[in-house]
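Asks: Generate a structure from the sequence data that follows.
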Amino acid sequence: MSLVFDHPAVLAALWLALLPWWRLPLATSEPAALVMLPADRLSVVLDLALRAAASLAIAALVFGLARPFLGAQTIEKVARGAHLVLTLDRSLSMDQTFAGRNPQGGEESKSETARRLLTEFIGEREHDLFGVVSFSTRPMAVVPLSDDRVAARAAVDAAATPGLAFTNVAEGLFMALSYFRDRRASASRAIVLISDGAAEIDFRSAERLRARFAEYDASLYWIFLRTAGSPGLFEKPDDARNDNAKAMPERYLHLFFNTLQVPYTPYEADNPAALAQAIADIDRLETRPLVYAQRIPRRDLSGWAYAIALVLLLVGLLAKIVERRVIA
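Replies: Okay, the predicted model is just below:
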């Protein structure tokens, strides 16, 4: 941490702090003869104290005008947490309730429920770094990995706005994985995918995802917001002809995630309580040691300098008032 000045040239005026040692702005009276004055150590001490206070007051004013500040710095801290990228589905179906209809009365849509619970989740994870990605037809990098809780909550709030029709999970995951590209592996990495549907992933995209997950060693949590009556992740169709990626994209996406060779945990949530339980489970699992850098902004010290000068000037003013009363 270093002391820096915005206007260092002003410090040339520090010589003015020597003026009180030449003369004080107090009334003086010359005695008729020095031998008539008794020794008065208290007066000597008060004189030195007032000169020192005046000198320090001038120096503090000069320092304040020079705008001193402590330079910004980055410190490394160790805590328990993770680097988490919240990857949020913004397809049109997320604006419906778990019952598969438009919200009525006090009902919450799936996106609103996810927003409420994720906002609480972010507030409780004190040492995590959060990033937010939203996706529908195309992915959007909303907030990069950082410890800025305000930005992360605002990004999650924005995800509750109306979405588009298509669910491009692969592109959303590619965007989420890119958040780890230029970061050292100082903590566990995890992608939290929240979606109520899926789409077929082509062979090339599947191979690229396997390679990226292996490269960044990122675990994956999929919270599947299941709409009432829709097939689940673990169900096999009664008719074998329907057992394919086009007819059951969620089931086949789940099977693909199992081949990633990284920690993968799926959750099926068909109501707000199940979603809350899934998020609580992730909160419990992701508590490994985390090394992170905290940026401390510059700290302006001019206010302290002015405050010190004000106190010292008040001391001089009080001395001046008392002097006048004694003379009177």
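Asks: from here on, contacts and neighbour counts on C-alpha atoms
Replies: OK.
Asks: Name the nearest residue to Leu118, ignoring sequence neighbours.
Replies: Among residues not flanking Leu118 along the chain, Val156 sits closest, at 7.3 Å (C-alpha to C-alpha, 6 or more residues apart in numbering).
Asks: one more to put side by side:
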Amino acid sequence: MSFPLSGPRSSVPSRRRPADLLSTALRWILRFSGALAIALIVLALAGPYHGGETLSRVGEGAQVVILLDRSGSMNDTFAGRTPEGGAESKAAATKRILRDFVGRRPHDLFGVAAFSTSPILVLPLTDHRDAVRAAIDASDRAGLDYTDMARGLAMALSMFATDRADEHHVILLVSDGGAVIESHVQDLLRAEFRKFRTDLYFLFLRTAGSKGMFDQPEPGENLPQAMPERFLNLFFQTLDIPYKPFEAENPEQVEAAIHEIDKLERHPIVYTERLPRHDLTGPAYALACLCIGLLVAAKLAETPLVPRQRSSRTAGAAKAPG
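Replies: Predicted coordinates for the structure are as follows:
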């Protein structure tokens, strides 16, 4: 008996489902949403941001060092008395007026130094206005009696930024008294002033009844020890630099002098402007939550599909006798 090499083909047709483009597209969308949600969460944890660039601009300004006298007499009023009631001390009035001066000059670099027995570097040159105002606020603390103005001027000159030597340099000296500067120190200061091409403004806060820098000496008073303010003014005139003295006997005259200095010091200056950053952490988390929400919605919408024909066959096989 011979057997066929191959049996007859099955007459049962193939049950392959037709391609469902909608299901395929939905499957890829859900996969992409899952991958995108993971990527967005990782990105949000890295703290992304947009912007924050630094731009160079040209404005009007200068490098300004405010040199403040911190001798004990600055704590008195212009009348030479201890402040009482609403009276301002010379230091307090100067502080108030200088704060407004700093606010009117947005492109300047400001530094603050003080001197009494020895010079004090209060704040190096900076464009942070809050720090400059805080340094000026600290200028009305109690000072000492001795005034070493020469060392204060030397410190002010050393504060100018060497990497920006082409910009305009200004020293605003505020004091209520002069000082005797020895001849060899005067020569050193002349050289330093010429080196930095510095403008000098001397704001002399004159106490009522005291000698002024423009007063003519009486017989026997034409000495640096007797009229230090006058001889200090004469020394500044020999520096071969732009120099302008001011004499103020009340807060109003101090304010007028500062306004004039503000008008005079208008020079081209290159300054940097930092644009604010825009934080992208929130949008990244929001998009990640949206992708996760889509996955959760798809999971909740799932329905188990059981073919009816297959279920009936399974039920019939269960009822058949063994």
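Asks: TM-score of the superposed pair?
Replies: Overlay of the two chains. TM-score (TM-score structural alignment, normalised by the length of the second structure): 0.81; 290 aligned residues with a C-alpha RMSD of 2.9 Å.
Asks: Report the secondary structure state of the residue nearest to Leu118 of the first structure.
Replies: For Val156 of the first structure, the secondary-structure state derived from DSSP: H, G, I helix; E, B strand; the rest coil is helix.
Asks: Map Leu264 of the second structure across to the first structure for me.
Replies: Using TM-score structural alignment, the partner of Leu264 of the second structure in the first structure is Leu285.
Asks: Now do His267 of the second structure against Glu60 of the second structure, distance only.
Replies: Distance, His267 of the second structure to Glu60 of the second structure, by C-alpha to C-alpha, to the nearest Å: 5 Å.
Asks: Pick out whichever of the two has more residues nearby.
Replies: Set His267 of the second structure next to Glu60 and count neighbours by other C-alpha atoms under 10 Å: Glu60 wins out with 15 against 12.
Asks: From Glu265 of the second structure, how far out is the more buried one?
Replies: Distance of Glu60 of the second structure to Glu265 of the second structure, given as C-alpha to C-alpha: 8 Å.
Asks: Now do stretch 141-160 of the second structure: which range of the first structure does it align onto?
Replies: Going by TM-score structural alignment: stretch 141-160 of the second structure matches residues 161-180.
Asks: how long is that stretch from one end to the other?
Replies: End-to-end distance for stretch 161-180 of the first structure: 27 Å, by C-alpha to C-alpha.
Asks: ok, now stretch 93-113 of the second structure?
Replies: Distance across stretch 93-113 of the second structure, first residue to last, is 17 Å (C-alpha to C-alpha).
Asks: quick check, distance from that stretch to the centre of its chain.
Replies: Taking C-alpha atoms, centre = their mean, to the nearest Å, one finds stretch 93-113 of the second structure lying 15 Å from the centre of the chain it belongs to.
Asks: Buried ones in the helix or strand containing Gln294 of the first structure, by neighbour count?
Replies: Assigned by DSSP states H and E, Gln294 of the first structure falls within strand 289-296. By 16 or more other C-alpha atoms under 10 Å, the buried positions in strand 289-296 of the first structure come out as Leu290, Val291, Tyr292.
Asks: Put together JSON lines for those residues, with distance to Leu255 of the first structure on each row.
Replies: Output for the buried residues of strand 289-296 of the first structure, formatted as JSON lines (distance: C-alpha to C-alpha, whole Å):
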{"residue": "Leu290", "distance to Leu255 of the first structure": "30"}
{"residue": "Val291", "distance to Leu255 of the first structure": "33"}
{"residue": "Tyr292", "distance to Leu255 of the first structure": "34"}
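Asks: ok, of these, which one's closest to Val4 of the first structure?
Replies: Distances from Val4 of the first structure to those, taken as C-alpha to C-alpha, are shortest for Tyr292 (26.2 Å).
Asks: Now do the strands in the first structure.
Replies: 3-5, 68-70, 73-80, 83-89, 129-135, 139-146, 189-195, 218-225, 264-269, 289-296, 299-300 (DSSP state E).
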